[in-house]
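J.: just coords:
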């Protein structure tokens, strides 16, 4: 039987919780916090924005999925712009550092899609726009492939292992991030490389969150596998793919070319100056582009 993600120690859990709460304090006011039971564990989700008013049609909500070793506070740069027009649900992915509690091992893509479906059911969401950052983008596509009827659209922000593979040099660079005694200076160096050379500030709640997630939590997740062209062609919903030109998790031009070739209803853009940290680098531009996309989908 496989293992589940776990904290490296009680002290590590306490340290991450402190960083997590500091990150949450930087977010807009939470409308509702929910712990949803699923087959594989309890999933923490937050609703930001107003609930529907009787007699007034509500905009279709957005479910925002964070990247690897991250959680809800990663959405700090993006939430203000997204909330201008939509209700947004943020999720701490099961098996990742956060306040979700994994209880059974995830054995593959089908399991990962299954718990997400149970989460949406628990939240009472029948049709949503999924927006995913990096691994969150992979998770969004994976869910849409397994349960397409509940996905109105996909907005993918430099999604990993979706349109192109991870380069070997990046896989090697990531290895120290999963080791328990990697010094902080090396973790910060890797994070700086991922963000295209931008300085990783000690004052950044998002950087602190990812740093703590890699240091304090031991991942036991099945590695995401690259989607086939046939799988991507099967996506029958509109897809907005914003690919970072300076990304290190794939070759940006190759990813954009593949997305344009295989997506049946794709809007693909290569943002040449963006790094893999695109969600934090261009939050206003992403919000504006996403709202135009969602407005078009909803008619």
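T.: Yep, it's here. In this text, all values refer to a predicted model and were calculated from it rather than measured experimentally.

J.: drop to CA atoms for contacts and neighbour counts, all remaining ones
T.: Noted.

J.: can you map out the strands along this protein?
T.: Listed in chain order, the strands of the chain (DSSP state E) span 6-7, 32-38, 41-48, 62-65, 88-91, 101-102, 128-133, 151-157, 217-218, 239-244, 266-271.

J.: Comparison target below:
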């Protein structure tokens, strides 16, 4: 029987309609305009689809040759989430932000890549297509799982890895999904209540109108087709030799911060771990200047002193 080319695949993400997709892209562009000026946008092909890539800075030509930063966003959305961070990061060195296929963004998802080895293959192919042989990799939430998985499975291109309140350290619990559901519902609350809800939920996006609209449209426009990732086994974490920095929010509901503050440096040789107070799952959104400065300092240590000189550290700030 001939294959129906119009059949909707159930194992890849998709937009519900062109109209909602275009409205969502317009909302994302508002956030991009709030960040650093884009140097360029490009598409690169991988075995799993087309990956859309944003390129920023640096403004100083002398910094152009520095090891670049590659940003991997969280689940469901796009590189627009990095708008608080791109101005500070791109002053120091080149920055690339990758839209992960399978989430609501400008990449085109064609083949499933939720499996750990496939996810690592996708990232390696994307970096290779960009001509990036050495990068400082940064991931948030689900992107945190992706970068930890990369450090375990395909670390050859990685100068360092920074994981921001990441998946991959422990099983995603019910409390996190309840928080996501309540936060999404709270985006519909009256304007006067949003600051109070943002504080109560440790959800800064509720107080940023442009981000609130973007999240609402993304939830309506796109259907994700992948399971929640399983955490890395302890042996997998022990195998990581790439310099690692884990930053968690004190009120995170994705991880147990104090547990991971002790666990990560114990399992990963030389790893740094830190808890940022007055934030939950989005430390880089709540405190972009603080998190940017600490990430850049970590990368500077790796570049100037070498991986062997980056020593384990764990503390709450």
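T.: Right, received. Where do you want to start? This is a predicted model, so every value here is computed, not measured.

J.: For the two chains, what TM-score is obtained?
T.: Superposed pair, TM-score by TM-score structural alignment, normalised by the length of the first structure: 0.88. Supporting alignment: 291 aligned residues with a CA RMSD of 2.7 Å.

J.: circling back: I'd like the strands of the first structure laid out as TSV, including mean neighbour count and distance to residue 177 of the first structure.
T.: Output for the strands of the first structure, formatted as TSV (neighbours: other CA atoms under 10 Å; distance: least, CA to CA, whole Å):
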stretch	mean neighbour count	distance to residue 177 of the first structure
strand 6-7	18	15
strand 32-38	16	28
strand 41-48	22	24
strand 62-65	26	21
strand 88-91	24	22
strand 101-102	22	21
strand 128-133	24	19
strand 151-157	25	22
strand 217-218	22	10
strand 239-244	26	22
strand 266-271	18	27
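
J.: Reformat those strands as CSV; add distance to residue 228 of the first structure.
T.: As requested, these are exported to CSV (distance: least, CA to CA, whole Å):
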stretch, distance to residue 228 of the first structure
strand 6-7, 31
strand 32-38, 28
strand 41-48, 29
strand 62-65, 22
strand 88-91, 26
strand 101-102, 28
strand 128-133, 19
strand 151-157, 17
strand 217-218, 29
strand 239-244, 16
strand 266-271, 16
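
J.: Residue 260 of the first structure is nearest to which of the ones you listed?
T.: The minimum distance between residue 260 of the first structure and the strands of the first structure falls on strand 266-271, with 6.2 Å, by CA to CA.

J.: Give me the packing partners of the closest one, helices and strands only.
T.: With contacts defined as 3 or more CA pairs under 8 Å, 6 or more residues apart in numbering; DSSP states H and E, strand 266-271 of the first structure has these neighbours: strand 239-244, helix 252-262.

J.: Pipe those into TSV and attach distance to residue 112 of the first structure per row.
T.: Listed next are these as TSV, based on distance: least, CA to CA, whole Å:
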stretch	distance to residue 112 of the first structure
strand 239-244	20
helix 252-262	23
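
J.: which residues in the second structure does stretch 108-124 of the first structure match up with?
T.: Residues 115-131 of the second structure are where stretch 108-124 of the first structure lands when matched by TM-score structural alignment.

J.: Next, the buried residues of the matching stretch.
T.: 116, 119, 120, 121, 122, 123, 124, 125, 126, 127 (16 or more other CA atoms under 10 Å).

J.: Ok, stretch 5-15 of the first structure next?
T.: 5, 6, 7, 12, 13.

J.: what do you get for stretch 196-215 of the second structure?
T.: Buried residues in stretch 196-215 of the second structure, counted by 16+ other CA under 10 Å: 197-198, 201-207, 210-215.

J.: And for stretch 252-262 of the second structure?
T.: For stretch 252-262 of the second structure, using 16+ other CA under 10 Å, the buried residues are 252, 253, 254, 255, 256, 257, 258, 260, 261.

J.: All good on my end, thank you.
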